[in-house]
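Engineer: after the sequence you'll find the predicted model.
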Amino acid sequence: MANLATPVFSEGSVPELSDETLAGFSAIVGNENVLTGKADRYAYSRDRMPYGLFKLRADSLPGTLPGAIVSPRDADEVQAVVDYARQRKLRLIPFGAGSGVLGGTVPLVDEVMVDLKRLNRIVDLNTVDGTVTVQAGMNGMQFEQELAQRGFTAGHLPQSIAMSTVGGWVACRGAGQASSRYGKIEDMVLGLKAVLPNGKKVEVRPVARRAVGPSIKDLFVGSEGVLGFITEVTLRVWRQPEYATPLVLAFRTIESGFQALREVMQSELRPEVIRLYDEKESAQRTEGMLEFADRPILCIMKFSGKEQLATVERDMSLAICRKHDAVLAGLAPYEHWEATRFHSYSTKWQSDGHYMDTIEVTGTWTHLLDMYTAMRVAAQAIHPEMHFGAHWSHIYPEGACQYMTVRLPPMPEQDAILLHQQAWDTIERLCLEMGGSVAHHHGAGLFRNPWVRVELNEGLNMLQILKDGLDPDNLINPGKLALRQPTGSTWQMKESA
């Protein structure tokens, strides 16, 4: 199995693009939409990957500076940029808002960033079919607010909604906080348009279903830009729920919580939100609440939709939870979550010099409790002051997403980097050994390359063949999704069997 060791980085200056090359981009998108200043290139040199922040704090970078930033206004300009770059063998990276946490947009060999945020409007809202067509660069929060003004929701509400784009959701195969009711992004996408690495446009028409061979749509959902530029997507939309009602419950053990949540989902009930916290994460949210004195495990649920249906689902779910020895608790934890659901908790700790990261995996009910226990014990054994907490917030009939926070105290950067990577490798190895998936909704990016190779096995070769056919020169976001690194890459993962 792959073993993660220290990445090796090439330091030094990044060659700037020639005036002639830049003039060619300017002729396509306008001079004001080509950025070449060092400050701009520095700002686009990383996403929100914690490892990138650790390098930044040490006056370094996870990769290189990009050669430039180009911002097309529509699909035709995207196509022209791709054609121009292909003719000159220039590498490109699709860029939404940079909210990814695994290095999916990190430049490795001074690639040109293609910022899609000018593709930022709703094209059509079809209230008969219940669909919305939107350009890929539209900000997620603005998109949802515009839908809400017209009485609709897409139901995709990730914590990063205010700092992500609709196209980014699709490219990274994301999941929102209401996934138990509305599904994940792959359940919402009906059709899309994209520009391929060879400069050709492809369209998947938005229909309820098709049987015309393997799903081209699903090649792009989760492709993280390696197969081209998503420029437009058509999603399902729903009427804004007319009614919502929450539950806060206290369980004695994680195991009883798992049993209750499994029964809720296997009973075909669909809460909008369903969240279970381990004892450490529960304690942060229930301090002073008597209900949690002998039942230390917090569970939050929210039911929405038609009032009659939501009430029935709530009552049936409550009965199931009570059967597993849960008791009702005050609504304060739910109200706090609702008020802060789109806030990031990492800023405080990172600003204080800690080394914090989150790891989300998917496990089956058969293995989930053992997976949690093994990962917690292994992570805490890495360092005596290692923080480890977990919650489960995407729940399925077959299992759940386990979302873990690991945090090391301030220490020398070189020591922290090694321990941070050890934590990742330990947790992802255990996930693979227990039959899980190494990524639930954060995607693969760059940082997960070693474990993605193991999970996909021969499937990765299939993806590489497809990539080579569309992009024989490896020009579009090379080195991501565990695919072949570009020549001269500064990211050299040392792996051994």
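Structural biologist: Structure received. As the structure is a prediction and not an experimental result, all values here were calculated from the model.
Engineer: please count neighbours and contacts with C-alpha atoms only from this point.
Structural biologist: Will do.
Engineer: burial count for residue 491?
Structural biologist: Residue 491 has 23 neighbours, counted by other Cα atoms under 10 Å.
Engineer: thought it was touching residue 108?
Structural biologist: Yes. Contact between residue 491 and residue 108 holds when scored by Cα atoms under 8 Å: they sit 6.7 Å apart.
Engineer: any residues in contact with both of those two?
Structural biologist: residue 63 (Cα atoms under 8 Å, 6 or more residues apart in numbering).
Engineer: how many neighbouring residues does residue 432 have?
Structural biologist: Residues within reach of residue 432, counting by other Cα under 10 Å, total 18.
Engineer: name the residues that touch whichever strand or helix holds it?
Structural biologist: Per DSSP states H and E, residue 432 falls inside helix 413-433. Here helix 413-433 makes contact (Cα under 8 Å, 6+ apart) with 3-6, 51, 54, 58, 355, 359, 361, 363, 371, 374-375, 378-379, 382-383, 406, 408, 437-438, 451, 455.
Engineer: which SSE is the nearest residue to residue 271 once chain neighbours are set aside in?
Structural biologist: Distances taken as Cα to Cα, 6 or more residues apart in numbering place residue 303 nearest to residue 271, at 4.8 Å, with adjacent residues excluded. Using DSSP H and E, residue 303 falls within strand 297-305.
Engineer: tell me what the helix or strand just after that strand is packed against?
Structural biologist: For strand 297-305, the following helix or strand on the C-terminal side (DSSP H and E) is helix 307-323. Helix 307-323 sits against strand 243-251, helix 254-266, strand 297-305, with contacts defined as 3 or more Cα pairs under 8 Å, 6 or more residues apart in numbering; DSSP states H and E.
Engineer: show the contacting residues for the closest residue in space to residue 436 that isn't next to it in sequence.
Structural biologist: Leaving aside its sequence neighbours, residue 436 sits nearest to residue 363 (Cα to Cα, 6+ apart; 4.7 Å). Residue 363 makes contact with 371, 399, 400, 401, 402, 431, 434, 435, 436, 437 under the criterion Cα under 8 Å, 6+ apart.
Engineer: compare the residues you listed and tell me which has the most neighbours.
Structural biologist: Per-residue neighbour counts (other Cα under 10 Å) across the contacts of residue 363 peak at residue 431, which has 25 neighbours.
Engineer: measure that one to residue 377 for me?
Structural biologist: Computed as Cα to Cα, to the nearest Å, the residue 431 to residue 377 distance reads 14 Å.
Engineer: can I assume the residue nearest to residue 271 is in contact with residue 246?
Structural biologist: Yes. Under the criterion of Cα under 8 Å, residue 303 makes contact with residue 246 at 6.2 Å.
Engineer: for these two, indicate the residue with more neighbours.
Structural biologist: The neighbour count for residue 303 versus residue 246, taken as other Cα under 10 Å, is higher for residue 303 (27 against 17).
Engineer: next one: the more buried one from residue 150, what distance?
Structural biologist: Distance from residue 303 to residue 150, counting by Cα to Cα: 22 Å.
Engineer: want to compare, so here's the second one:
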Amino acid sequence: MSSVPASQGAAKPLSRIADIVGAQNLLIDEATLRQYARDRLPFGIFKHRSGGLPGTTPVAVARPASEDEVAALLEASAAEGFRVIPFGLGSGVLGGTIPLGGEVMLDLTRLDKLVSIDEVNGLATVQAGMNGWDFETALNAAGWTSGHLPQSIKISTVGGWAACRGGGQASSRYGKIEDIVVGLKAVLPDGRKLEVRPVARRSVGPSLIDLFVGSEGTLGVITELTLRIFRKPEVEQGVVLAFPTVEAALSMARRVMQAELRPQVVRIYDEIESRDRTKGIALFSEKPILAILVFSGSRNTAEAEERDALAIAEQEGGTIADDAPLRHWREVRYESYSAKWQAAGYFMDTIEVCCPWSTLPDLYEKARAAALAIRADMHFGAHWSHVYAEGACQYMTIRLPPMPDAEGLVLHGKLWDAIQSVTLACGGSIAHHHGAGVFRNPWMRDELGTGLDVLQAIKDALDPDNRLNPGKLGLRPAPGTVAVGHR
């Protein structure tokens, strides 16, 4: 699609933005605007490789360097009537930062400082635009870890983790981002500043932190976060297991979590995803399901938890295997598999959902059957890598072979619809840690019911003119904007 007409990004607002951030930090050249026109939404990648865009190009990109500049930009937005989308490093895969018509992108990556490490209280304060890997590296140098280690850690920001309500690979030990954020600063759509001071707990009404963690830039712009941090563990020790069935491996994970053990990593792969990872290991010809467990902490704690977990695994038919899959996972844990397939013309995507243990095996079988009914020669695989006492995340990879967009995009849409619908029918949630963005809009009413009306009412109260990232999270789009997705 073409960029938004210049009349929508009038000269007066741009001049005011330049006064706030400096002319060198207001970007309006076409090449830059196209870079900001998409994130890593696979649907957007499919459109881009055919020469199109999933939405529109933005009017401009503003790069503020402070909370004061963010506040001034949002005040200008209110006064001049232009719309704004907060932007980190664009690693989201649901289109949460895709411009839909007439927006200015608010690039927060100049807010990139580690403000402080509080070793007494175990807290770190960090600006929202700091690169996740830089944050973790700085903590490690001081003997700490964030505990939040998403696959995207090298290409995402700390603020993005919170805005999208993300999860990391060590979540079964340290929790998700909502468990780690204890304080934040944000700027509201009208430019007012809000601060939630970091304390261990409070009982003064609904949590304001939870209003912004997961809001994807629709209710305010997060500028600073205070997070729990954790001492770097004395040891991290892992084990590879082979199981006869997916059901047996999932039962092991459920029992481990319900026994109140806290492995740092739990990863279970279905037979399809286990194959490449276990080539040459004879045991997996008998027991084809791969599981990886990692325990950390003091040596005594890690050894005790591993011992108890292995006893449960043995009862479920698990057998200790060669550790090559664990070593390989550690080498590639922060790499994406999708890009090479997408570049080769495949329609590759991932869908992560959450379901109770009681219906998880049924969800897997039904999702797999629904996908293969749409295209029998496609790739469908699944793994489970975020587990709780109550259930787990099922992370599915779908890959259609190269074909014309007219056919591939239709099948891609059918796959998404089938898998999200099956998830809801099994009592699950349509999203676990990637967020909703714009691409999950069609299913937000089914997921939230009346809750979507509550979110819309909050949005209307804070942003009555619908200027801050409109049309995301299933919320009302702004007038004159385009739709993104299959329906």
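Structural biologist: Here it is on my side, so go on. Here the structure is a predicted model, which means the values were calculated and not measured.
Engineer: what stretch of structure 2 does the strand holding residue 303 of structure 1 fall on?
Structural biologist: Aligned by TM-score structural alignment, strand 297-305 of structure 1 falls on residues 289-297 of structure 2.
Engineer: how big's the offset between that stretch and structure 1?
Structural biologist: Aligned to structure 1 and superposed, stretch 289-297 of structure 2 gives a mean residue distance of 0.4 Å (mean Cα distance after the TM-score superposition for structure 1).
Engineer: the corresponding residue of structure 1 for residue 240 of structure 2 and residue 328 of structure 1: what is the separation?
Structural biologist: Taking TM-score structural alignment, residue 240 of structure 2 has residue 248 as its aligned residue in structure 1. Noted for residue 248 of structure 1: a distance of 6 Å to residue 328 of structure 1, by Cα to Cα.
Engineer: cool, and residue 338 of structure 1?
Structural biologist: Computed with Cα to Cα, the distance linking residue 338 of structure 1 and residue 328 of structure 1 is 18 Å.
Engineer: those two: which is more packed in?
Structural biologist: Per other Cα under 10 Å, whichever of residue 338 of structure 1 and residue 328 has more neighbours is residue 328, with 15 against 10.
Engineer: show me where the stretch 51-200 of structure 2 has strands.
Structural biologist: 60-62, 83-87, 103-107, 114-118, 123-127, 144-145, 181-187, 193-196 (DSSP state E, counting those that start in this stretch).
Engineer: make TSV out of those strands and add distance to residue 460 of structure 2.
Structural biologist: Shown next, in TSV, are the strands of the stretch 51-200 of structure 2 (distance: least, Cα to Cα, whole Å):
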stretch	distance to residue 460 of structure 2
strand 60-62	25
strand 83-87	15
strand 103-107	18
strand 114-118	33
strand 123-127	27
strand 144-145	38
strand 181-187	16
strand 193-196	18
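Engineer: nearest to residue 75 of structure 2, of these?
Structural biologist: Residue 75 of structure 2 lies closest to strand 181-187 among the strands of the stretch 51-200 of structure 2, at 9.9 Å (Cα to Cα).
Engineer: please work out which residues of structure 1 line up with the closest one.
Structural biologist: Mapped onto structure 1 using TM-score structural alignment, strand 181-187 of structure 2 covers residues 189-195.
Engineer: mind checking the SS state of residue 230 of structure 1?
Structural biologist: Residue 230 of structure 1 falls in the strand class when you classify it by DSSP: H, G, I helix; E, B strand; the rest coil.
Engineer: which residue, other than its chain neighbours, is closest to the aligned partner of it in structure 2?
Structural biologist: Under the alignment (TM-score structural alignment), residue 230 of structure 1 pairs with residue 222 in structure 2. Nearest residue to residue 222 of structure 2, sequence neighbours excluded (Cα to Cα, 6+ apart): residue 186, at 4.1 Å.
Engineer: OK, contacts around the one you found?
Structural biologist: Residues in contact with residue 186 of structure 2 (Cα under 8 Å, 6+ apart) are 193, 194, 195, 220, 221, 222, 223, 224.
Engineer: list the contacts of the second one.
Structural biologist: For residue 194 of structure 2, the contacting residues are 185, 186, 187, 188, by Cα under 8 Å, 6+ apart.
Engineer: any idea which residue is closest to the centre of structure 1?
Structural biologist: With distances taken as Cα atoms, centre = their mean, residue 442 lies nearest the centre of structure 1, 2.7 Å away.
Engineer: can you tell me how far the counterpart of it in structure 2 sits from residue 350 of structure 2?
Structural biologist: Matched across to structure 2, residue 442 of structure 1 falls on residue 434, judged by TM-score structural alignment. Residue 434 of structure 2 is 10 Å from residue 350 of structure 2, where distance means Cα to Cα.
Engineer: quick one: stretch 261-269 of structure 2 aligns where in structure 1?
Structural biologist: Going by TM-score structural alignment: stretch 261-269 of structure 2 matches residues 269-277.
Engineer: nearest residue to residue 52 of structure 2 in space, please, no chain neighbours.
Structural biologist: With sequence-adjacent residues excluded and distances taken as Cα to Cα, 6+ apart, residue 52 of structure 2 is closest to residue 1, at 5.6 Å.
Engineer: do the same with residue 132 of structure 1
Structural biologist: Sequence neighbours aside, residue 125 is the residue nearest to residue 132 of structure 1 in space, at 4.4 Å (criterion: Cα to Cα, 6+ apart).
Engineer: and the one you found? What does it align with in structure 2?
Structural biologist: Aligning on TM-score structural alignment places residue 125 of structure 1 opposite residue 117 in structure 2.
Engineer: distance check, that match against residue 137 of structure 2.
Structural biologist: Remark: distance between residue 117 of structure 2 and residue 137 of structure 2 (Cα to Cα) = 13 Å.
Engineer: of the two, who's got more company?
Structural biologist: More crowded of residue 117 of structure 2 and residue 137, by other Cα under 10 Å: residue 117, with 19 against 14.
Engineer: circling back: got the buried residues for the following helix or strand past the helix holding residue 432 of structure 1?
Structural biologist: Scanning forward in sequence from helix 413-433 of structure 1 by DSSP H and E, the next helix or strand is helix 449-456. Under the neighbour-count criterion of 16 or more other Cα atoms under 10 Å, helix 449-456 of structure 1 has 449, 450, 451, 452, 453, 454, 455 buried.
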